[in-house]
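>>> with the input below, show me the fold.
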Amino acid sequence: MIEYLKPEILIYAKITKDFINQGISSAIEEFNIENTNTITVIKIPLEEIEYVTGLIIDLPFYSLKNWNKPKIQLQIITQNRPDSLSRLIHSLNASYYFGDDNITLTINMDRGADPVTIEFCSKFLWNHGSKNVRHRVIQGGLLPAVVESYYPNDYNDYGILLEDDVEVSPFYYLWVKYTILKYRYGPAKYQRLFGISLYGQRQMELHMVGRRPYDPESIFHGTKFPSRSPYLSQVPCSWGAVYFPEIWKEFHEYLIRRLDDESNYHSQEIIVPNSRSSFKWKKSWKKYFIELIYLRGYVMLYPNYKNFTSFSTNHAEIGIHIHLIKDKPEPVTIFGVPLMKDFTLYDELPNNHLTDFTELPVTNLWGNLTTFNDLINRGINLHNNISQCPPHYKEENDQLNFSTQDIFCVDEEKKRNTTTQDYINFEKQHRESLTESDQRASTTSVI
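A predicted model of the protein is given here:
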């Protein structure tokens, strides 16, 4: 019958509990192997079909046709919190994956990993794809640990970055699958979307005066936007998010050049106006990513459910960037959000489905409503202050090339002179610090 109908998409329930239906499923899978280039086969475990019905109804044909194209990497960053890591792994294993069985999970342990963590990483089971374990021999810290954990194989390769004090909802993967298929594999491409957050923001951290509570519902009140609409934000999420390949590769390129300039040349001073990240976040990978985001007008999609219900939460355990402060609330009371345990993913979305991208609210680094044109123009203004070359685009719909060459366009002569002058200044300071006898000895040894 399948050969007679010649479908382009075949959706079926994968049943493993009785022999008759298992035989039917096996026959369909065999047919899929023989026709892999012509038919998109979507196999959903029977017990999970109820969760994907709304998604299948909403997504256009073109998105469904690409159901199997996106590949997901789970990148977990850990060191010496085995209990936290165990909680995260348990939540990942308890989640629904809707028949996807090629999800790579990689543990990235820093040098300081303790024996319990190392043993746990070697023994836990992952049944939804391959499992990899990495261990640094030189302490990297969070910046390289996060940034180097994920590098895409191609432009269908996505990275979900999870620190070990994060926990996920059983429905996190459905949110990822739905949003990626909707906004990446539909008829239109939205090139400034750099990722999908699993976490609903309840604090805005980039105000110069410090952290401020944030509630998107109050921002949307009195506007055309529904109170529960997902929204676009320039703030990158580090507490559970999927990052997109083109822009993450661009970020790698940006970071290499940016750190090289900071260490050697000091030819560019890149400061995001009025952003706390440029002045207080000295060792954070997000500081540099925010620079790139601001320069390019990039955005991330955030969920916006009642009471900040999210697909990930942060237990805000003590670490490099989180500290207990006397007479201050515990961090988890500030950053923790409820996980979606009951299935309400579609119920609170406007009209029970994801809004078209062009209708989503757009917010800036401080959580204020804005437009793409405003974000792009602000980025161009900063770009023109730091680079001798114009940006490779002028307007929202211009094609991006995801290269940072236009940003790091400086006077090479000035760069060389800066390096020479830095060396001269170093020599001068060094000699001034020596005693008179040391100077004579130094001069003699040079001769």
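>>> okay, CA-based contacts and neighbour counts for the rest of this
Fine.
>>> just checking, what packs against the strand or helix carrying I293?
Using DSSP states H and E, I293 sits within helix 285-296. Secondary-structure packing of helix 285-296 (3 or more CA pairs under 8 Å, 6 or more residues apart in numbering; DSSP states H and E): helix 142-147, helix 245-260, helix 277-280, helix 372-386.
>>> now do the buried residues in the first one.
Spelled out, that is helix 142-147. For helix 142-147, the neighbour count (16 or more other CA atoms under 10 Å) marks L142, A145, V146, V147 as buried.
>>> want to put them side by side, so please do this one too:
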Amino acid sequence: MNPFFGSVFWLLVTLGVLVTFHEFGHYWVARRCGVKVLRFSVGFGTPIWRRIGKDGTEYQIAAIPLGGYVKMLDAREGEVDPELRDQEFTAKSVWKRIAIVAAGPGFNLIFTVFAFWAMFMLGKPDYAPVVSATPQTLAAEAGIRNGDRVLEVDGKPVDTISDAMEAVANGLLGREPLPLLVRGTDGAQRTVVLPLNKLPPGQDIVQYMGKLGLSLAPPTAAIGKVTEGEAAAAAGLQGGDRILSVNGQPIGDWLDFQKLIPAEATKSPRLSVAVERDGKVLPPIVVTARFKSLQGQPAGWVIGVAPMPMEQVVQHFGPVRALGESLRSTWDRTAATFNMIAKLITGEASTKNLSGVVGIAQVANQMAGQGLTPFLEFLGLVSLSLAIINLLPIPVLDGGHLLYYLIELVKGSPVSERTMMAGQYVGLALLLTMMGLAFYNDIHRIILPS
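The predicted model follows:
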């Protein structure tokens, strides 16, 4: 699928599922609190399907699949039949109104736990937290060596490269020194402190990551497979051989090897490859590289070898353990999100880190292309974000309504209509400002990528 149409399609799927589930939370709790629901709509705009349920609720699917909405019987929106007064929203106790409003974010939170649970049940594939440092970056300056395995980030154990990089990304928000416990290729453990305080202020996470220079380590310079009939097999190279040098130039990892082959073969296709086999260094083996083309197009120099597979970690648990891991992951992501919000408010983190629907669409398309478990994790994260954002005490959002009801509990009477209207305008302005800034950031990243 074309990347643009793929992004649009998966954005619609993501928002359609999550916003509808959010609205279903309002609907379900409202019904149980005795509030009459007039309409439950999946999507907005002109209905393309509609029916009236036995309870009198109008159920519909509308043309614009960007979520949905619930319309309840509400005296603030018009006259209410006296016979239905006890089923009207504002006639309910403040605690019931709080429950109805909080149900939307609550159902998003439930969806997050379920999505993570399903992901761990199916098995989440990942790589081991083995890292490397780009030369002349902060990670290299701190003492990260190629092949170091990250055991802990700021005292918290990590099992996968995703966990490690996520913890580092959270640390980047505060730009404070971040300790990592690592185990080197020699088996010795040591603590490395990333000097994040040296990063300049006012940049986003992607830019900080580039300056930090910490990344998943490339495959080692060990041959995993030798293709029959190719130059390497003819010369005697074998699977398990560790490549030491090419034409006398040392090899650190597989990326070095990939770069040297075309560079040296361009000078002469006869390459002198030194390898270590079974702990012994063999005399240089002469391999004649071959230039291959693909459907008439130049492809490059090849000798017919592939690297050892990178160490993978699959987080695959039974139902009970998966639920525990899901709850832990939800808690950790919630804490990280609130940490980011706090740092955005205090100015410690740049507003360039905000992302909107364009960014969500791009990531949705990428995750969907990687398989079901990555997409489940993505849905869980977006659902959690929707829950947290909706709970912010901003009028227009659910959190703003909850704020009004909490004030009502304290003062003993509802907030005046004038105050609520003023709050709605302020909240709408704040929301539009945030959305505009997020949209600007998304477009800026596309036009001027880091």
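>>> so after superposing, what's the score?
For this chain pair, the superposition-based TM-score is 0.22 by TM-score structural alignment, normalised by the length of the first structure; 162 aligned residues with a CA RMSD of 7.5 Å.
>>> and which of the buried residues of helix 142-147 of the first structure is nearest K123 of the first structure?
Set against K123 of the first structure, the nearest of the buried residues of helix 142-147 of the first structure by CA to CA is A145 (21.9 Å).
>>> Three-state assignment for V287 of the second structure, please.
In three-state terms, and counting by DSSP: H, G, I helix; E, B strand; the rest coil, V287 of the second structure is strand.
>>> re earlier: N314 of the first structure: which of the helices and strands packed on helix 285-296 of the first structure is closest?
N314 of the first structure sits nearest to helix 142-147 of all these, at 16.0 Å, using CA to CA.
>>> tell me the first helix or strand C-terminal of the closest one.
Next along the chain after helix 142-147 of the first structure, taking DSSP H and E as the criterion, comes strand 157-163.
>>> which helices and strands does that following strand pack with?
strand 71-78, strand 241-243, helix 245-260.
>>> what residues sit buried inside it?
Buried positions in strand 157-163 of the first structure, judged by neighbour count with 16+ other CA under 10 Å: D157, Y158, G159, I160, L161, L162, E163.
>>> count of neighbours near the spatially closest residue to the fourth one that is not a sequence neighbour?
Setting aside the residues directly before and after it, I160 of the first structure is nearest to V242 in space (CA to CA, 6 or more residues apart in numbering), at 4.1 Å. Summarising burial for V242 of the first structure: neighbours were counted as other CA atoms under 10 Å, giving 25.
>>> and the one 4 residues further on, by the same measure?
E246 of the first structure is flanked by 21 other residues according to other CA under 10 Å.
>>> against S84 of the first structure, how distant is it?
Computed as CA to CA, to the nearest Å, the E246 of the first structure to S84 of the first structure distance reads 31 Å.
>>> could you do L382 of the first structure as well?
To S84 of the first structure, L382 of the first structure is 40 Å away according to CA to CA.
>>> which parts of the helix holding I293 of the first structure are buried?
Residues of helix 285-296 of the first structure classed as buried by neighbour count (16+ other CA under 10 Å): W285, K286, K287, Y288, F289, I290, E291, L292, I293, Y294, L295, R296.
>>> could you point out which element follows that helix?
Next helix or strand after helix 285-296 of the first structure toward the C-terminus (DSSP H and E): strand 299-302.
>>> list the helices and strands that next one packs on?
With contacts defined as 3+ CA pairs under 8 Å, 6+ apart, strand 299-302 of the first structure has these neighbours: strand 193-197, strand 231-233.
>>> give the next helix or strand downstream of that strand.
strand 312-314.
>>> buried residues, that following strand. List them.
Buried residues in strand 312-314 of the first structure (16+ other CA under 10 Å): S312, T313, N314.
>>> in CSV: the residues you listed, plus distance to I33 of the first structure.
Output for the buried residues of strand 312-314 of the first structure, formatted as CSV (distance: CA to CA, whole Å):
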residue, distance to I33 of the first structure
S312, 35
T313, 39
N314, 41
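>>> between those residues, which is nearest I334 of the first structure?
When those are compared for distance to I334 of the first structure (CA to CA), N314 wins out at 9.8 Å.
>>> quick check: closest non-adjacent residue to that closest one.
Using CA to CA, 6+ apart, the closest residue to N314 of the first structure is V166 (4.6 Å).
>>> number of nearby residues for that neighbour?
25.
>>> my guess is it contacts T313, does it?
Yes: with contact defined as CA atoms under 8 Å, V166 of the first structure counts as touching T313 (5.6 Å).
>>> coming back round to it: output the helices and strands packed on helix 285-296 of the first structure as TSV; include the columns distance to I334 of the first structure.
Shown next, in TSV, are those (distance: least, CA to CA, whole Å):
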stretch	distance to I334 of the first structure
helix 142-147	21
helix 245-260	29
helix 277-280	19
helix 372-386	28
